[in-house]
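S.K.: Quick one: sequence plus predicted model below, questions after.
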Amino acid sequence: MEFNLLQKLKYASQLTTQEKHIVDYILKDPEVVFHSTAHELGRQTFTSASTIVRLCKKLGTRGYPDFQLKLALDYRQQPSALQSESDLAAERGDVVAAIESVPYLYGQALNDTRSTLNPSALVRIAEWVKSAARIDIYGSDMNYYLAQQACTKWNELGISAIAHNDADRHYLLTLKPGSPTLSFVISHTGENRSMVEVVRMLNDKNMNVVAVTGSNDSTLSRSCTETLLTHGYNEQLRLSKMSSMVSVLYLFDILYMSSITDTL
């Protein structure tokens, strides 16, 4: 799942100077949106109605009326959270502001991931972990370090697990068809070319492969035996990577806890 509109306003990146000005204006007084048309808000921010509508669509809404409705719903649930990052920094300092915002981001990432969990799929994957002779986890860049953390935990239980940061063609080609190796492949977008190539080669070996990705419609998900959905990844949001990391670690820790139970 993606960030709600409140978070998109607070953490949106890749905005033009005019769009940033509009966002700051709204965050200082969110209720102005409820009492203004797009033309009126454009005049108040010294921009235009077309710029307002363009920003609304960039934030994932269908237009200004849809933006008004979704912002009203978010504001009703947590009005105090609409305070901008700049206000928080000015009042309490960046570090102190982070004390409040980081748990909020972690909490939503965990809740959103939990809401998409498929218990039957998790039970099935946990059984695969239990019967696997070895676990391979593939991930590039940041995902490689997440893979290493997951492998370290399993290795401490005596379960052989290895992290890979690319498509090791020599290793993949030497795997025997039907090998009792369970593979996880991490890609938040599900379109990482290297990871898609890994899955293609693993599929040739007739093995169980689990996608760890943010989209059921991605190439990665469609190519794997099972999918574990992570918190929605959005490149437009500065802190999206942080939330996605928490989501991935949560999924692997669920399977790790299952492994602990099996080894007791």
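M.R.: On my side now, so go ahead. Numbers count the residues shown, from 1 in each chain.
S.K.: alpha carbons only for contacts and neighbour counts from here, please
M.R.: Will do.
S.K.: Against which helices or strands is the strand or helix carrying residue 129 packed?
M.R.: Residue 129 is part of helix 119-131 when elements are defined by DSSP states H and E. Secondary-structure packing of helix 119-131 (3 or more Cα pairs under 8 Å, 6 or more residues apart in numbering; DSSP states H and E): helix 240-263.
S.K.: one step back: run through who's touching the helix holding residue 129.
M.R.: Helix 119-131 is contacted by residues 135, 180, 182, 226, 255, 258, 259, 262 when judged by Cα atoms under 8 Å, 6 or more residues apart in numbering.
S.K.: wait, is the third one part of a strand?
M.R.: Yes: for residue 182, which was evaluated using DSSP: H, G, I helix; E, B strand; the rest coil, the result is membership in a strand.
S.K.: Can you tell me the closest non-neighbouring residue to residue 10?
M.R.: residue 84 (6.2 Å; Cα to Cα, 6 or more residues apart in numbering).
S.K.: Count the residues that sit near that neighbour.
M.R.: Neighbourhood size, residue 84 [other Cα atoms under 10 Å]: 19.
S.K.: got a list of what it touches?
M.R.: Applying Cα under 8 Å, 6+ apart, the residues near residue 84 are 10, 24, 27, 28.
S.K.: residue contacts, the second one?
M.R.: Residues near residue 24 by Cα under 8 Å, 6+ apart: residue 84.
S.K.: Could you check the strand or helix carrying it and say which residues are buried?
M.R.: Using DSSP H and E, residue 24 sits within helix 17-28. Neighbour counts using 16 or more other Cα atoms under 10 Å place 19, 20, 22, 23, 24, 25, 26, 27 of helix 17-28 among the buried residues.
S.K.: What distance do you get for the fifth one to residue 130?
M.R.: In this structure, residue 24 and residue 130 are separated by 51 Å, where distance is defined by Cα to Cα, to the nearest Å.
S.K.: now swap in the last one and tell me
M.R.: Remark: distance between residue 27 and residue 130 (Cα to Cα) = 50 Å.
S.K.: ok, and here's another one to check against it:
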Amino acid sequence: MPFLVAKPIKYEKMKYVLQNKVLSIFYPLNILRSGLVIIIDKLEKMEGFTSQEKEIAKFILEKPSLLGELSTEDLARATYTSPSTVVRLCKKLKTKGYNDFKLKFSTEYLEVARVSEILKDEPITKESTYNDVLNILPKMYDAAITNTKLMLDSNTIKRVINRLKIAEKIDIYGYGISYSLASQASFKFLTIGIESMAHNGLNEHYIAASNNRSNMVAILISFTGKNSSITKIAKYLKRNGIYVIGISGFRTSELLKHCDELIQVDHKKIVLSMEVVTSVISIQYVFDIIFSMLLADNYEKNIKASLEVLNKPFEKQ
């Protein structure tokens, strides 16, 4: 879904009284819809909602500034539903309860509003100057990382990290610019002693010659999740007993069913071809998270190896 910006942007004060703390935040009344798989997006899509739950969702999206002042009874009364329906919707949105929902909703709303304000205008136009570009690009990087951070599921990332810790080899697949990202990530893994290789296609002989496929992990990169070649590779690897991790801008059913885990990143068509910047930054961010966690897991070993390299450089041998 492309970024949409409402003009003019109006602001209202939202007061949240949670755990005896008052959070006063200013939000645009009409924020851009980022398409993220987060609470706000789920409220908009209303997938799997009952008719009563849809009424609650509509009320929250239309009058977000009132949410912080309302109890479950108040919200139920305002939407002609019941307190139990409000609580049930909160649980359906993967929150612990109504107060937890309000806290998470406010956090996400603030981030989405901030990103919409950052990118409310066309990032690059024919009038853009050198100084404009210098200022715009960091904002685009910030938006890509923020959106990806909101989308990441911590349990998925933890499962991926745990699997990579015991992997004997990590193969990373990508085509075009995705292959360059695969090469960068592979190099990083090699620097901390993890055997890794980047591929821009499937080598069936390589897979057949691998002795212990159960200890191999494959990471497949697809900006859209619709690359048929990547999907075919995922299917082949999974069929041959290799643990498959997908990194994609969309949770397409075809790619998802051939992956053991799928990490979703930010991929938006902003303007022109600048969406590639968003995708690249988002995927690099995910790989850096994984790399950093693996580095920390064997911190002493990696520090020792780094010191050895510094003390015995190749040029002096």
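M.R.: Sure thing, it's come through. Quantities reported herein were computed from a predicted structural model and do not represent experimental measurements.
S.K.: Mind jotting down where the helices sit in the stretch 201-317 of the second structure?
M.R.: Using DSSP state H, counting those that start in this stretch, the helices of the stretch 201-317 of the second structure run over 204-209, 228-239, 253-256, 275-297, 299-311.
S.K.: For those, give me a markdown table that also has mean neighbour count and distance to residue 140 of the second structure.
M.R.: Below are the helices of the stretch 201-317 of the second structure laid out as a markdown table (neighbours: other Cα atoms under 10 Å; distance: least, Cα to Cα, whole Å):
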| stretch | mean neighbour count | distance to residue 140 of the second structure |
| --- | --- | --- |
| helix 204-209 | 10 | 39 |
| helix 228-239 | 18 | 27 |
| helix 253-256 | 18 | 28 |
| helix 275-297 | 19 | 7 |
| helix 299-311 | 12 | 32 |
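S.K.: Of those, give the one that comes closest to residue 194 of the second structure.
M.R.: helix 275-297 (9.4 Å; Cα to Cα).
S.K.: Read off where the closest one ends up in the first structure.
M.R.: Aligning helix 275-297 of the second structure against the first structure (TM-score structural alignment) gives residues 240-262.
S.K.: By how much does the matching stretch deviate from the second structure on average?
M.R.: In the superposition against the second structure, stretch 240-262 of the first structure averages 0.6 Å from its aligned positions (mean Cα distance after the TM-score superposition for the first structure).
S.K.: Could I get the full set of strands for the stretch 51-200 of the second structure?
M.R.: All strands of the stretch 51-200 of the second structure, identified by DSSP state E, counting those that start in this stretch, fall at 169-173, 196-199.
S.K.: Out of those, which is closest to residue 254 of the second structure?
M.R.: strand 169-173 (17.0 Å).
S.K.: Contacts for that closest one, please.
M.R.: With Cα under 8 Å, 6+ apart as the criterion, strand 169-173 of the second structure contacts 164, 179, 182-183, 186, 194-201, 215-221, 230.
S.K.: Filter those residues down to just the buried residues.
M.R.: By 16+ other Cα under 10 Å, those give 164, 179, 182-183, 186, 194, 196-200, 215-221, 230 as buried.
S.K.: picking up where we left off before, looking at the contacts of residue 84 of the first structure, which one is closest to residue 69 of the first structure?
M.R.: residue 27 (15.7 Å).
S.K.: ok, the closest one - contacts?
M.R.: Residue 27 of the first structure touches 9, 10, 82, 83, 84, counting by Cα under 8 Å, 6+ apart.
S.K.: could you redo those residues as TSV and give each row distance to residue 93 of the first structure?
M.R.: As requested, these are exported to TSV (distance: Cα to Cα, whole Å):
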residue	distance to residue 93 of the first structure
9	20
10	17
82	17
83	14
84	13
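S.K.: farthest-separated two in those residues?
M.R.: 9 and 83 (10.3 Å).
S.K.: So for these two, which residue has more residues nearby?
M.R.: Between residue 9 of the first structure and residue 83, residue 9 has the larger neighbour count (other Cα under 10 Å), namely 22 against 17.
S.K.: Can I take it that that one is in a helix?
M.R.: Yes: membership of residue 9 of the first structure in a helix is supported by three-state DSSP.
S.K.: Surely residue 39 of the second structure and residue 106 touch.
M.R.: No: counting by Cα atoms under 8 Å, residue 39 of the second structure does not reach residue 106; the two are 10.0 Å apart.
S.K.: So those two - more neighbours on which side?
M.R.: residue 106 (23 against 19).
S.K.: To which residue of the first structure is the more buried one aligned?
M.R.: So, by TM-score structural alignment, residue 106 of the second structure is left unmatched.
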